[in-house]
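> Dropping a prediction and its sequence here:
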Amino acid sequence: MAIFIFIIIHWYASLFFQSVFHHRYAAHNLFTMSKFWERIFYIGCFITQGSSYISAYTYGLMHRLHHAHTDKTEDPHSPHNDPNPFIMMWTTRNNYFNLHIGKTEAAEKYKKNLPDWEKFDKIAHNYITRFCWIGLYILIYSLLATAWWQWLFLPATIIMGSLQGMAVNWWAHKFGYENYKLNNTSKNILPFDFLFWGEAYHNNHHKHPQKPNNAAQWFEWDMGFQTMLFLQKLKIIKIRHQ
């Protein structure tokens, strides 16, 4: 039971930082915050994503390219360019690293107002650190797992951030419902998004990418936006266009 509590906490904590910090802050600049709090969020990403930690700068850049080229060959993570979700995950990984190391160039207009903490990323974003995290996860599983089959969840823990990105980007361009007819295949995954911090409303988001609240229908509920409202009440962030 303890290992499942750990997995659930890890899932929601990691996804919170990917949804609110990487996606809404880095990629879309939907809110502002001080440099101090920006670095606190960087550290939060590192702690929760662990071995799957990614750069907020590169994530934001890649996601902007996704919006600019949705479902086209230039889209860095489109399920329509790959035959299955695992190959798409590998393609996304390669496109991400090519952007991160500068092998793939992107127009300057996509680089505006991206957060960047280069010194921190040099520590957090390397294979030595990733292997240290994997060792920590193995230790956690050895302490909490009570049956051999529970170890089958270890790979998902190791690639948690990438797995979450794949789940949203594959499913939300393959299956679901549409509130808006667009020139792309984006869909809403769940009518009530209890699983993806509001990222399940992908069709809504592609219709209004600069809207902080991804929910559009009365039955839709964006947990990420509600969290943003709470952070704003605490004066940690300021939402741009509420």
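Cool, the structure landed.
> From now on I want contacts and neighbour counts done on CA atoms only, so please keep to that.
Will do.
> Grab the nearest non-local neighbour of Thr58.
Excluding its sequence neighbours, the residue lying closest to Thr58 (CA to CA, 6 or more residues apart in numbering) is His100, at 5.7 Å.
> count of residues packed around that neighbour?
His100 has 18 neighbours, counted by other CA atoms under 10 Å.
> again, but for Phe36
10.
> Which neighbouring elements make contact with whichever strand or helix holds it?
Assigned by DSSP states H and E, Phe36 belongs to helix 35-49. With contacts defined as 3 or more CA pairs under 8 Å, 6 or more residues apart in numbering; DSSP states H and E, helix 35-49 has these neighbours: helix 2-16.
> Go ahead and list the helix or strand containing Ala167.
Per DSSP H and E, Ala167 falls inside helix 160-171.
> in the helix or strand that that helix is followed by, what counts as buried?
Using DSSP H and E, the helix or strand that directly follows helix 160-171 along the chain is helix 202-207. Of the residues in helix 202-207, His202, Asn203, Asn204, His205, His206, Lys207 count as buried by neighbour count, 16 or more other CA atoms under 10 Å.
> also this one, for the comparison:
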Amino acid sequence: MAEADRFWQLADDLQEKTVSHAKELFSYAETANPDDLLSLLIQYRFFTIYYIPDIAILVARMRDGQLRSFLADILTDELGNGDPAKAHPRLYDDFLKSIGAPLDLLDDLAVKDNIEMLQGIRGKLIDPRTSTAYGVGLRGMGGECVCQVYLSRFHEHIVKNPFIRQRRADVDWTFWDLHVGEHDIEHRLKTRQLIDEEIVSRGATDIVELEQGYRESMASWSAFWSNVFASVKSRNVQRVSVNRAVDWRGTAAGALA
């Protein structure tokens, strides 16, 4: 098997393993009581808060090419294409508000272990010793390719929850319409195509670094949701304050102070 074929087979296997790992979480989302469901859903907002600056850092470090330009387009899209009211973290908060989340309290609910992990990822993206191939595996593939598949599966279970079904017409679905429909499917496929053309095609060294970044991304993604699940089951989980004003060097405003 050619090195490129081996890599994509590995990527597909890791993606499937990561999604399968969340089977218990997905099932729980179908039956959770309203408070636990909100606790579960609130944590994803912190991933979106970190994701945007991470992509900006990655774009700044990459060589010119179609992949860099495409990731820049994704960054613009995440920021609302010039309209801050349509930025994806804002849209997610709109969704949370529509199902009863207390927006004035959300910043204080971040699971500490997840914020430490997200800050560690940020530090690696900034570190000049980290290759851009590694960064693309860590955030380009992990954030754009797998996130869409995972969110689509998660959404399938969320909409079956009785609490959501009863008020479905009143829920602001804008965020989910973008992330489970053709919009994000196209992003996922295009990202994969350009990674294949501009990184995998360069040969063994870049493939190894891309794979290392992707492996870490998948491990972090699984750990993120495991921590979220644990935080719903236990009220003793440590939490920190995080808002949208995240310092690009890796320190969330108010976090871990």
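That came through fine. Since this is a predicted model, take the numbers as computed values, not measurements.
> Please work out the TM-score for the two chains.
Overlay of the two chains. TM-score (TM-score structural alignment, normalised by the length of the first structure): 0.33; 127 aligned residues with a CA RMSD of 5.3 Å.
> now the helix holding Ala167 of the first structure against helix 35-49, angle please.
Relative orientation of helix 160-171 of the first structure versus helix 35-49 (axes from the mean of the first three to the mean of the last three CA atoms, to 10 degrees): 90 degrees.
> Pull out the buried positions in helix 160-171 of the first structure.
Met160, Gly161, Ser162, Leu163, Gln164, Gly165, Met166, Val168, Asn169, Trp170, Trp171.
> and of the residues you listed, the nearest to Asp121 of the first structure?
Closest approach between these and Asp121 of the first structure, by CA to CA: Gly161, at 16.0 Å.
> Let me know whether the closest one touches Leu15 as I believe.
Yes. Look at Gly161 of the first structure against Leu15 with CA atoms under 8 Å: they come within range, at 7.2 Å.
> Mind telling me what element Asn94 of the first structure is part of?
Here Asn94 of the first structure sits within helix 85-100, counting by DSSP H and E.
> Now do the following helix or strand past that helix: which elements does it pack against?
Sequence order places helix 118-124 as the next helix or strand after helix 85-100 of the first structure, per DSSP H and E. Using 3+ CA pairs under 8 Å, 6+ apart, no helix or strand is in contact with helix 118-124 of the first structure.
> Quick one: name whatever helix or strand follows helix 118-124 of the first structure.
From helix 118-124 of the first structure, the next helix or strand downstream (DSSP H and E) is helix 127-144.
> Can you list the buried residues in that following helix?
If you call a residue buried by 16+ other CA under 10 Å, then helix 127-144 of the first structure has these buried ones: Thr129, Arg130, Trp133, Ile134, Tyr137, Ile138, Tyr141, Leu144.
> and Glu38 of the first structure, how many neighbours?
Glu38 of the first structure sits with 20 neighbouring residues when counted by other CA under 10 Å.
> in the second structure, which spans are strands?
Along the second structure, the stretches classed as strands by DSSP state E are 110-111, 239-240.
> Let me know which of these is tucked in deepest.
strand 110-111 (a mean of 23; mean count of other CA atoms under 10 Å).
> Which elements pack onto that one?
Judged by 3+ CA pairs under 8 Å, 6+ apart, the packing partners of strand 110-111 of the second structure are helix 204-233, strand 239-240.
> can we see that at 7 Å?
With contacts taken as 3 or more CA pairs under 7 Å, 6 or more residues apart in numbering; DSSP states H and E, strand 110-111 of the second structure sits against strand 239-240.
> tell me what the strand it packs on is packed against?
So strand 239-240 of the second structure, by 3+ CA pairs under 7 Å, 6+ apart, packs with strand 110-111.
> before we move on, the earlier item: how about TSV for the strands of the second structure, with distance to Glu209 of the second structure added?
Formatted as TSV, these follow (distance: least, CA to CA, whole Å):
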stretch	distance to Glu209 of the second structure
strand 110-111	29
strand 239-240	32
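> For the stretch 101-250 of the second structure, just list every one of the helices.
112-126, 132-135, 147-158, 162-166, 174-180, 182-198, 204-233 (DSSP state H, counting those that start in this stretch).
> tell me which residues of stretch 219-226 of the second structure are tucked away?
Neighbour-count burial for stretch 219-226 of the second structure, with 16+ other CA under 10 Å as criterion, is recorded at Ser220, Trp221, Ser222, Ala223, Phe224, Trp225, Ser226.
> and of the buried residues of helix 160-171 of the first structure, the nearest to Tyr42 of the first structure?
Once CA to CA is applied, the member of those that ends up nearest Tyr42 of the first structure is Gly161, at 14.1 Å.
> Tell me how far that closest one lies from Asn204 of the first structure.
Distance of Gly161 of the first structure to Asn204 of the first structure, computed by CA to CA, to the nearest Å: 22 Å.
> Equivalent analysis for Phe16 of the first structure, please.
The separation that Phe16 of the first structure has from Asn204 of the first structure, given CA to CA, amounts to 19 Å.
> Please apply the same query to Thr91 of the first structure.
Separation of Thr91 of the first structure from Asn204 of the first structure (CA to CA): 25 Å.
> ditto for Asn169 of the first structure
Asn169 of the first structure sits at a distance of 14 Å from Asn204 of the first structure (criterion: CA to CA).
> about what we covered before: the inter-axis angle of the helix holding Phe36 of the first structure versus helix 2-16?
Helix 35-49 of the first structure and helix 2-16 are oriented at 140 degrees to each other (the same axes, to 10 degrees).
> quick one, helix 35-49 of the first structure and helix 127-144 angle?
Interaxial angle of helix 35-49 of the first structure relative to helix 127-144 (the same axes, to 10 degrees): 60 degrees.
> Buried residues in helix 35-49 of the first structure, which are they?
For helix 35-49 of the first structure, the neighbour count (16+ other CA under 10 Å) marks Glu38, Arg39, Phe41, Tyr42, Gly44, Cys45, Phe46, Ile47, Thr48, Gln49 as buried.
> closest to Ile239 of the first structure among the residues you listed?
Ranked by distance to Ile239 of the first structure (CA to CA), those are led by Glu38 at 14.2 Å.
> show me what contacts that closest one?
Glu38 of the first structure makes no contacts at all, as judged by CA atoms under 7 Å, 6 or more residues apart in numbering.
> so how far is Ala156 of the first structure from it?
Distance of Glu38 of the first structure to Ala156 of the first structure, computed by CA to CA: 27 Å.
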